[in-house]
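[1] Dropping a prediction and its sequence here:
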Amino acid sequence: MLKIFKNFKGKEWIIFTISIIFVVSQVWLDLKLPDYMSEITQLVQTPGSEMSEILTSGGWMLLCALGSLIASIIVAALAATIAANLSARLRFKMFDKVQSFSMEEINNFSTASLITRSTNDITQIQTFIVMGLQALVKAPILAVWAILKIVGRNWQLSLTVAAAVIVLMIIVAICIVLALPKFTILQQLTDNLNRVSRENLSGISVTRAYNAEKYQEDKFEVANNDLIKVNLFTNRVMAMLMPTITFIMSGVSLAIYWVGAILIQNAALPDKMGLFSDVIVFSSYAIQVIMAFMMLVMVFILMPRATVAAKRINEVLDTKATIKNGTITQSPIGVLGEVEFKNVSFKYPDADDYVIKNISFKANRGETIAFIGATGAGKSTLINLIPRFYDTTEGEVLVDGVNVKEYDQKYLRNKLGYVSQKVTLFEGTIESNVAFGENGKAEITKNDVVYGVYAAQASEFVEKLEGEYEAHISEGGTNLSGGQKQRISIARAIARYPEILIFDDSFSALDYKTDSKLRKFLKKESIGTTMLIVAQRISSIKDADKIIVLEDGQMVGIGKHDDLMKTCNVYREIAYSQLSKEELAVDKEVACSEVTKEEVV
């Protein structure tokens, strides 16, 4: 928990110091009230006292109460300011840290857990700070000051207050010991509920298609009930505290009056007045002491959960990235768009088997290298090593003759145009999605966006949308079809004018006609750009300079289409399963109009 407070900035410490000053002022004003009560009591019992003296003391009591109210309002406002600023800073740090994570770290935490840590856990910290600055700081000062006020006045009455405090502390300790382990479980169950809810919402179309609503409801009910059970246990334990405190507060007042009555009855006549005044003062101060402990209990109710939340936040912030950033920000002179794999093998963290084994090949500038193989052959894993989503287990991946581990990650990725297997679009417009990110050289202009859209064969639907390039795209691109989303994603990569274009099975949602048009455009307009293409359809890659055939993570063939048809059984089997109908679709295609960059711009 203390590590969280290291995120305080100078401004927060100044506000914190000011709030402590107001807390001390508030405590002083609260503890001044019993003194005036004692004074009024003595004035009432003293013959010859005037009403004006009683009213004066009463007026000072009212001023103290008003001053205490103002001080408490100021402390609450300052606490809210500190908590809001700290939580905002923690959210930014969490977001920034997750941005630096490789896929390994993200998978270690899970998306649902990272969302819960960035929202629910930080809210727990914020709530604790708001209450803590008002109660955690005030309570010890109030308790110690009140105890010092009554110590030495009367040992019998002091012992009564001490007994009440000891009983209260024992009860609080028991409740904390019972509840604390459950708060860790509570946050984990919140993660699980978040995961189930997120999974259901993202897969709702599949759920409905298979009439699996009852299955999902049962799954949610199990996760929800688990959370309810732990919540009920912790809340019931903590709920015992407030009635206990109220009982002890009432009991200690009764005990003070009972003990005081006995002492007054047995005291000599001259001492009775002093004892009566002490009973009044002790009763008031005892309530202040119990109130201080009640405030501490309120903090203790929040502290266990906030402590668990802080630990979970620190787990993310303290995670060391497995992928270290390099320092090179410039390619060797005369080398551009070159990719080479040297004896590359890779296995996922904590996995026993290698996903890809001993892969070696070289793509020269301007060449098109294609990868094909059965599902699970390691095609996507292979190309994901180039932008360093993962690092190789063995061997080297070189870009422009330099190991990718030595590049500054930002510089390396600015050299690439990457189209992922799973299309991701962001809420905004067509233009904002195509011009997404940066290319490391200059700002992506409207002309670049238009060129990318035409190159990806997306202009036919984009320019029919209301607003054209300013047309709205909803979160995840849910208002577009699969093929339209894929073409926007391809346009985003092309608009960067990268040295290396990576297509990870990015033509799967395109019809054969659009696929053919796109390949012809790329072949003519992307001269000098190295292209790495993962594909399932041979028609998309048969004109590639090199086709690499993968099976069980191993390279079983490399060469042109015609050569592989003669020498590679795996490739030949894939070709025979799909080539005949595709050749009909492609060979009979009427030559489409070839749009150049100059014509588009």
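    Cool, got the structure. Numbering: from 1, shown residues only.

[2] When you work out contacts or count neighbours from here on, use the C-alpha atoms and nothing else.
    Fine.

[3] residues in contact with R496?
    Residues near R496 by CA atoms under 8 Å, 6 or more residues apart in numbering: 417, 435, 438-439, 444, 448.

[4] okay, now the one to match up with it:
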Amino acid sequence: MAAAPGAPGTKAMTFGPSVKRLLARLKPQRAMISIVLILASASVVLTVLAPKILGDATNLIFDGIVGRQLPLGISKDEAVQNLRDAGQGTFADLVSGMNLTPGLGVDFDAVGRVLMIVLALYLASALLGWLQGYLLNVALQKTIKKLRTDVESKIHRLPLSYFDSHKRGDVLSRVTNDIDNVSQSLQQTLSQLVTSVLTVLGILAMMLYISPLLALVAVLTVPVSIVVTAQIAKRSQPHFIAQWKQTGSLNAQVEEAYTGHELVKAYGRQEETERVFHDSNEELYQASYRAQFISGIVMPAIMFLGNINYVIIAVVGGLRVASGTLSLGEVQAFIQYSRQFTQPLTQIGSMVNLLQSGVASAERIFEILDADQEEPDPIPAATPDSRSGRVEFENVSFRYEAERPLIEDLSFVAEPGQMVAIVGPTGAGKTTLVNLIMRFYDIDSGRITVDGVDTRRMTRDDLRERTGMVLQDTWLFGGTIRENIAYGDPTAPEDKIMEAAQVSYVDRFVHSLPLGYDTVIDGEGGNVSAGEKQLITIARAFLANPSILILDEATSSVDTRTELLVQKATAALRSDRTSFVIAHRLSTIRDADLILVMENGSIVEQGTHEQLIDARGAYYRLSASGLKAASDSMSR
């Protein structure tokens, strides 16, 4: 098994490849993205044309004002010559570069037509911009929906070892917070990024058309801006990665403290819990502060460069107008273009922190998607001919870690209808044994058969559909008691649900509840007792009608009376079913058909209770010292 993603020694992904991989997920929406690019290009073209046309209005007004100051009835060339003869050479140069008629004022009709054209261009550009933003949002949301689906699907294919090595709160943070952050980052940056890049290209083309010299001045700030942005991004990205890593750690700590809040209070560990939270919160604050502070320098730096550029263009442009090389309207348009040229660069700079934050979250999501998953089910898969529930271990060896042996060369047979009890000290491998039966872990060597078929040749669904499992830690979801029981078989009719409830003695207490089977259980099962929760989980397992029943210390958290009910319910199901019981109470296993005593991953004794007591071996020693004290309900 490869090292778990995120473990020490795992190489972090770089920014560039992560961005490419994130954008590659947009490929299924490439048709819509193509339409978005066309609409965005059209919107930008209209926006870029508007200042040039608006400059024509400025020229009409300025030409009219200057024209009225010249004598009526002469040509422009004559007016220019007269000005030179009068010693007004600078004014003559200005007039020579203008399109005017001496003696005529401002043509307000022409000015009005130009303004109407500009208004139409801006309206059309806004409409196209809204439409491309709408379509891009649809494409992005479909992409994020697919990403959520892929992550959810991958989680169901991950082995149990992945969840054993990752905190639940951190995994939940990746599935919720990180995906939401990626969605918000893409939604806020991608549309603006596309528009900004197209705007820069369009404006650059117009500036070159108006004045290559001024365009060169404007472009000089671009490489400086790129270098500044790249250097700042390089320094802030590690802090964004740390920010979301700390977010996951903090969520894990909060989830752990909330789940065990009763124990925290019972042992008076509130101060320690608050201190751990404070430390985690402080680390998150520091990472977030550094990330936002460093990336926040980008926008002011680019704005500063843009302002310097604006001043230079205004001075050079004024000199060009005075010399008659450019018209006032062209300089006005160019100044607008220069401001619009730096604005997209400023926007790109402001998007750097959002993009870095989103990519940092994407890396955490990709770690889940790249994690080693369970081996696929065999094709074609084998299916046992019967459902008798015969289980056989043949020379099975297994270890969680390569250097630490656990189960070595284990062999035994559980016949149909037998109740097999598994006992032993902490770390003996009791829970591991049933995990191997369920194929939560794959064995290293040997084989496990169910009804004569190797479990590795069966599909996991087929294997687990034959198995019912009741754990020490009960799990009930937010829903009615009826729905929680029906979880074992969603297709079961009402009479089967009631039968399972009666066999498991749920029916005895459910009628004392105000709404009976329609009583809604909260997420933690807080409105029913621990014993009642366990009976509901047993009813759920009964409804599944398994051929193999696993009770992993199912009675450890219930009272003596409820334990008797559980034992009676188990006895009712024992016919034609193989039952594996991990327990620490002698009363639970005394009547077992077969007791397996495990030490260090091996079966050191097996037999009935009487046989093992008479043998005065390991089982006898466990009984004498108190099986409950010697066993650990949370052991493997």
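    Everything's here; your move. Note that this is a predicted model, so its numbers are computed, not measured.

[5] rewinding a little: if you map the contacts of R496 of structure 1 onto structure 2, which are still there?
    Among these, the contacts conserved in structure 2 (both residues aligned by TM-score structural alignment, their matches' CA atoms under 8 Å) are 417, 438.

[6] Sort out which of the contacts of R496 of structure 1 are buried, if you could.
    Listed as buried from the contacts of R496 of structure 1 are 417, 435, 439, 444, 448; burial here means 16 or more other CA atoms under 10 Å.

[7] and the first one, helix, strand or coil?
    The reference is to G417 of structure 1. G417 of structure 1 carries the three-state label strand when classified by DSSP: H, G, I helix; E, B strand; the rest coil.

[8] So K496 of structure 2: helix, strand or coil?
    Three-state call for K496 of structure 2 (three-state DSSP): helix.

[9] Let me see the contact set for the closest residue to it other than its chain neighbours.
    Nearest residue to K496 of structure 2 in three dimensions, chain neighbours excluded: L543, at 7.0 Å (CA to CA, 6 or more residues apart in numbering). The neighbours of L543 of structure 2, taking CA under 8 Å, 6+ apart as the test, are 485-486, 488-489, 492, 496-497, 500.

[10] What's L543 of structure 2 aligned with over in structure 1?
    Here L543 of structure 2 is matched to A495 in structure 1, going by TM-score structural alignment.

[11] With T562 of structure 2 instead?
    Under the alignment (TM-score structural alignment), T562 of structure 2 maps onto T514 of structure 1.

[12] What is the three-state secondary structure of that match?
    helix.

[13] what's the neighbour count on the nearest residue to it once chain neighbours are set aside?
    Of all residues not flanking T514 of structure 1 in the chain, Q457 sits nearest, at 6.8 Å (CA to CA, 6+ apart). By other CA atoms under 10 Å, 22 other residues sit near Q457 of structure 1.

[14] Now which residue in structure 2 aligns to Q457 of structure 1?
    Aligned partner of Q457 of structure 1 by TM-score structural alignment: Y505.

[15] can you map out the strands along the stretch 301-450 of structure 2?
    For the stretch 301-450 of structure 2, applying DSSP state E, counting those that start in this stretch gives strands covering 391-398, 407-414, 419-423, 445-450.

[16] how close does the longest helix along structure 2 sit to structure 1?
    When structure 2 is parsed with DSSP state H, its longest helix is helix 108-157. Its matched residues in structure 1 lie on average 1.7 Å from helix 108-157 of structure 2 after superposition (mean CA distance after the TM-score superposition for structure 1).

[17] Just tell me the aligned range of that helix in structure 1.
    The aligned range for helix 108-157 of structure 2 is 51-100, by TM-score structural alignment.

[18] how far does the matching stretch sit from the chain's center?
    What separates the centre of stretch 51-100 of structure 1 from the centre of its chain is 29 Å, taken as CA atoms, centre = their mean, to the nearest Å.

[19] hmm, back to that, who's in contact with the match of Q457 of structure 1?
    535, 565, 569.

[20] which residues of the stretch 451-600 of structure 1 fall in strands?
    Ranges of strands within the stretch 451-600 of structure 1 are 472-473, 500-504, 530-534, 546-551, 554-559, based on DSSP E, counting those that start in this stretch.

[21] looking at those strands, which is buried most?
    Compared across the strands of the stretch 451-600 of structure 1, strand 530-534 shows the largest average neighbour count, a mean of 26 (mean count of other CA atoms under 10 Å).

[22] packing partners for it?
    strand 368-373, helix 379-384, strand 500-504 (3 or more CA pairs under 8 Å, 6 or more residues apart in numbering; DSSP states H and E).

[23] Please dump these into JSON lines; it should also carry distance to R208 of structure 1 for every row.
    Converted to JSON lines, these look like this (distance: least, CA to CA, whole Å):
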{"stretch": "strand 368-373", "distance to R208 of structure 1": "33"}
{"stretch": "helix 379-384", "distance to R208 of structure 1": "30"}
{"stretch": "strand 500-504", "distance to R208 of structure 1": "29"}
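
[24] Looking at those, spot the one closest to W13 of structure 1.
    W13 of structure 1 sits nearest to helix 379-384 of all these, at 45.2 Å, using CA to CA.

[25] And R290 of structure 2, what's its match in structure 1?
    R290 of structure 2 maps onto F233 in structure 1, by TM-score structural alignment.

[26] wait, what's in contact with the one residue sitting closest to the centre of structure 2?
    Structure 2 has I179 as the residue nearest its centroid, 3.0 Å off, counting by CA atoms, centre = their mean. By CA under 8 Å, 6+ apart, the contact set of I179 of structure 2 is 144, 148, 361-362, 365.
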